[in-house]
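Please work out how this folds:
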Amino acid sequence: MTALRGDSVSLETVDPYSPSQDLGSFSGLTTSNQKSCRFYSSCCSIQSDTLSTPPALSHNEGIIRLSCDPALPSPLPSDSFKYLSWCDLEEHDVRGSQLRCPRVREGPSKEELFFRGEEHAVKERKQVTDTEKWQKKLQENWENCAELNLSFQDLGDLYQVENFNRILRRLIRVEKLWLVDNSLTDLSAIRLPRCRELNVNKNHFTSFKQLPKIPQIQHLSLAENNIMTLSGISDFRHTPLESLILKRNPCEFQERYRQLVFSSLPNLKTLDGIPKLPEDCAPPESRGFLRMCTIL
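Sure thing, here's the model as predicted:
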C-alpha cells in the first residue's frame, strides 16, 4: 500500500450551496440511475488507480476543500451534472411525488455562465418538442405529491423564483409542505386546496394577506417573519386551524396578543406551542372594561 503524502492535496470546507456544488435536485432522489452511477464511479476509480501520487489531507484555517492534483484530467466526470435537475437525467423513473427534499431551483442562465467563464458546462439546449414537454410534466408529477419539503432553495435570481412558483401552483394535492428560509415575500396568488400543515418559518412575510390560500389548514407555522400586526388573521376564522406559531414576529409584542388571536380564531387550540388558557378566552374588550372598573 502506498503511503499518503501531505503535499499533494489540501482540504477546505466547501459550501454545499455554492454554484460549483449545485447538483440540481439530486438531494431529493429516492432512487437513482444505477447505470450512470456505476459508469461514473468506475471512471473515478480508474482515474484514481492511474495516479502516481495519492491524495492527502491538510488543514487550512479551519476550512476544508478537496483540490485535485494537476495530473488529474479536468473537469471530473460529475462536472457535467452540476447544473442539471433530476428530471433532466435519462434512464430513470423517479417522479416528483416520490421526492421529499428536492432542490428545484434552476441553474444559471447562459449569460451568467458566460460571465463566470463556464459556458462549456452546459450542453447546447435543443429545441424541446411538445411531446417532450408533456413527458417532463408527467415525470415531475407535482400534482400527485402529498408531502414535500422545498426549504433552503437559495432563490437568488428571478427566473429561479418563477420556477419555484410554477411548482407551487401545481401542488393541488399536497397536504404537508415546508418552505423554510426561502426569502419569500408574497404567495397570495398560490392556492393549496388540500394543505393541512404549512411551515413558512424564516421568510419575509409582513402580513397574513401574503400567505397562500389554504382553506383546509390545521397547523400553520410563521415563526421568524416580519408580521407587524394581526390584521388579516380573521381570514382563517372559517378554517379548521388548530395550531398557530407566530414566535419572533413583531405582532407578538402587541398588547393582549393572545386574547386577540384566540378571539379572532375560535377553532384555535394552541398558540406558539402553549395550549389555550382560561384567561385567553375572555374577549379583550370585556377584560379592558373590568380593568377600568377596578381603577374607578
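
rest of the way, CA atoms for contacts and neighbours
Fine.

Pull the contacting residues for Glu106.
24, 83-85, 159-160, 163 (Cα atoms under 8 Å, 6 or more residues apart in numbering).

Which strand or helix spans it?
For Glu106, there is no host helix or strand (DSSP states H and E).

measure it to Ser48 for me?
Computed as Cα to Cα, to the nearest Å, the Glu106 to Ser48 distance reads 32 Å.

What of Pro102?
31 Å.

Neighbour count for the two, which is higher?
Between Pro102 and Ser48, counted using other Cα atoms under 10 Å, the more crowded position is Pro102 (22 against 14).

how far away is the closest residue to that one other than its chain neighbours from Leu148?
Closest residue to Pro102 apart from its sequence neighbours, by Cα to Cα, 6 or more residues apart in numbering: Gly28 at 4.0 Å. Noted for Gly28: a distance of 10 Å to Leu148, by Cα to Cα.

Between the two, which contacts overlap?
99-101.

buried ones in the longest helix seen in the chain?
Looking across the chain with DSSP state H, the single longest helix is helix 34-50. Neighbour counts over helix 34-50 (16 or more other Cα atoms under 10 Å) mark no residue as buried.

for comparison, sequence B:
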Amino acid sequence: MQQQDMSESSSGLTTGNEKFCKSPSSCCSILGHTQTIPWVFSQTRGIIRQSWDSGLPSPFPSDSFKHLGWTDIEEHDVRGNQLRCPRVREGPSEEELFFRREELTLKQRKQVTDTEKWEKRMQENWENCAELNLSFQDLGDPYQLENFQRILRRLIRVEKLWLVDNSLTDLSAIRLPRCRELNVNKNHFTSFKQLPKIPQIQHLSLAENNIRTLSGISDFRHTPLESLTLKRNPCEFQARYRQLVFSSLPNLKMLDGIPKLPEDCSPPEIRFFYKMCTIL
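Next up, the predicted model:
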C-alpha cells in the first residue's frame, strides 16, 4: 500500500490510493462525468456499473469490501480510536449470501488463530476512543446487534457518542461512565429506563423515539444534564410537559432547543373543588 496517496473508504477508513464510492452519485463525481450512468444488477456481483471505455459492465471499486468491517480490510495500521464513523457490523452469513446468489461477493474466510484474534482486538482499541459516530449501522441480524453491544461495553472513555437510526430498543445493560454527549435520535426506545447508564451526561438527544411518558426521567436528576431533546416523542404532548420535565431535572437549562423560561418554573396547577348546593 502506498502512503503518499491515501483516501477514505465508505467505513471512514483510510485504505489506499483509490477512493471507494459510497454511492453512484459519488462515483460520478470522482470520474468527472455529469451524464447519467446506466446501472445494471447482477445475480453474483450485486450492483455494477457500465464502463465508459469498453461498454462492458465492471464492478464498483468497493464491491469486494461491502460485506467487511473496517478491521477486516488488510494492509492498514488504523486503530479504533482514530475512526469517527467506522462500519462495525458484519456482512450477511455465507448461507444468506448463497440464498441471495451473492456468495462470490464475500471474501473467502480463513481460519483465524488466537494470535490473530488478539491482534485484531488490540487494533480495535475502543477503550481509548473519546469521540465516536456509530450511526446508521443497519443492524439487521441478532449477531450484528450482539457485536455492536460488545463494542459499546468497551467504550469506557468515550465522551461524545452518536447512535442515530440504529433501531435500538434497550441499552440498559451498557454503562458509559465518561459520556457527556449522547445522540440516540431515530431509534425505538419507549422508556428512559432503556437508556444506558450515563452518570456524567450533559447533552442528551432522544428525538424521534417512542417514549410515551416521563416515567424514569428522574433517574437523571443527579446528573449534570444541561440540555435534553425529546422532540417527536409521544410524551411531548403530555399536559404541562415542560413544567414536569424541569421540575424533575433541576440542573436542566434547555429543553427541545428552547432555554428554560419563567413559566417553566411555575408550580403545578392546584385545582379547588367546591361543594355547591342549589337553593330553590
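
Quick TM-score on the pair, please.
Here the superposed chains carry a TM-score of 0.79, computed using TM-score structural alignment, normalised by the length of structure 2; 247 aligned residues with a Cα RMSD of 2.9 Å.

that older thread, which of the contacts of Glu106 of structure 1 still touch in structure 2?
Checked against structure 2 using both residues aligned by TM-score structural alignment, their matches' Cα atoms under 8 Å, those keep these contacts: 83-85, 160.

Select from the residues you listed the one having the most neighbours.
Ranking these using other Cα under 10 Å puts Tyr83 first, with 21 neighbours.

That residue - nearest residue in space that isn't next to it in sequence?
Nearest one to Tyr83 of structure 1, counting by Cα to Cα, 6+ apart, is Gly107 at 5.0 Å.

What about whatever residue of structure 2 lines up with the one you found, how many residues nearby?
Per TM-score structural alignment, the equivalent position to Gly107 of structure 1 in structure 2 is Gly91. For Gly91 of structure 2, the count of nearby residues is 18 (other Cα under 10 Å).

Show me what Leu211 of structure 1 lines up with in structure 2.
Checking TM-score structural alignment: Leu211 of structure 1 goes with Leu195.

Does that match touch Arg175 like I think?
No - using Cα atoms under 8 Å, Leu195 of structure 2 makes no contact with Arg175, being 9.4 Å away.

about what we covered before: which two in the kept ones among the contacts of Glu106 of structure 1 are spaced the farthest apart?
Greatest spatial distance among these (Cα to Cα): Leu84 and Gln160, at 13.5 Å.

Give the helix, strand or coil label for whichever residue in structure 1 pairs up with Tyr143 of structure 2.
Matched to structure 1 by TM-score structural alignment, Tyr143 of structure 2 sits across from Tyr159. Secondary structure for Tyr159 of structure 1, judged by DSSP: H, G, I helix; E, B strand; the rest coil, is helix.

Would you mind measuring from Ser266 of structure 2 to Leu163 of structure 2?
Relative to Leu163 of structure 2, and taking Cα to Cα, Ser266 of structure 2 is found at 35 Å.

How many residues are close by Trp134 of structure 1?
11.

wait, I meant Lys66 of structure 2
Lys66 of structure 2 - counted by other Cα under 10 Å - has 17 other residues nearby.

Do a quick rundown of the strands in structure 1.
Per DSSP state E, structure 1 carries strands over the ranges 147-149, 176-178, 197-199, 219-221, 243-245, 270-271, 274-275.

can you redo those strands as JSON lines with mean neighbour count and distance to Arg237 of structure 1?
Converted to JSON lines, those look like this (neighbours: other Cα atoms under 10 Å; distance: least, Cα to Cα, whole Å):
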{"stretch": "strand 147-149", "mean neighbour count": "20", "distance to Arg237 of structure 1": "25"}
{"stretch": "strand 176-178", "mean neighbour count": "20", "distance to Arg237 of structure 1": "20"}
{"stretch": "strand 197-199", "mean neighbour count": "20", "distance to Arg237 of structure 1": "16"}
{"stretch": "strand 219-221", "mean neighbour count": "19", "distance to Arg237 of structure 1": "13"}
{"stretch": "strand 243-245", "mean neighbour count": "20", "distance to Arg237 of structure 1": "12"}
{"stretch": "strand 270-271", "mean neighbour count": "18", "distance to Arg237 of structure 1": "14"}
{"stretch": "strand 274-275", "mean neighbour count": "12", "distance to Arg237 of structure 1": "18"}
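
what about these, which gets the closest to Asp186 of structure 1?
Nearest of these (Cα to Cα): strand 197-199, 14.5 Å.

mind listing the helices for structure 2?
Ranges of helices within structure 2 are 24-31, 94-100, 114-124, 142-153, 241-248, based on DSSP H.

With structure 1 overlaid, report how far the second one is off on average.
On superposition with structure 1, the mean distance recorded for helix 94-100 of structure 2 (mean Cα distance after the TM-score superposition for structure 1) is 0.8 Å.

Can you report how many residues lie near Ile174 of structure 2?
18.

Aligned against structure 1, show me the partner of it.
Aligned partner of Ile174 of structure 2 by TM-score structural alignment: Ile190.
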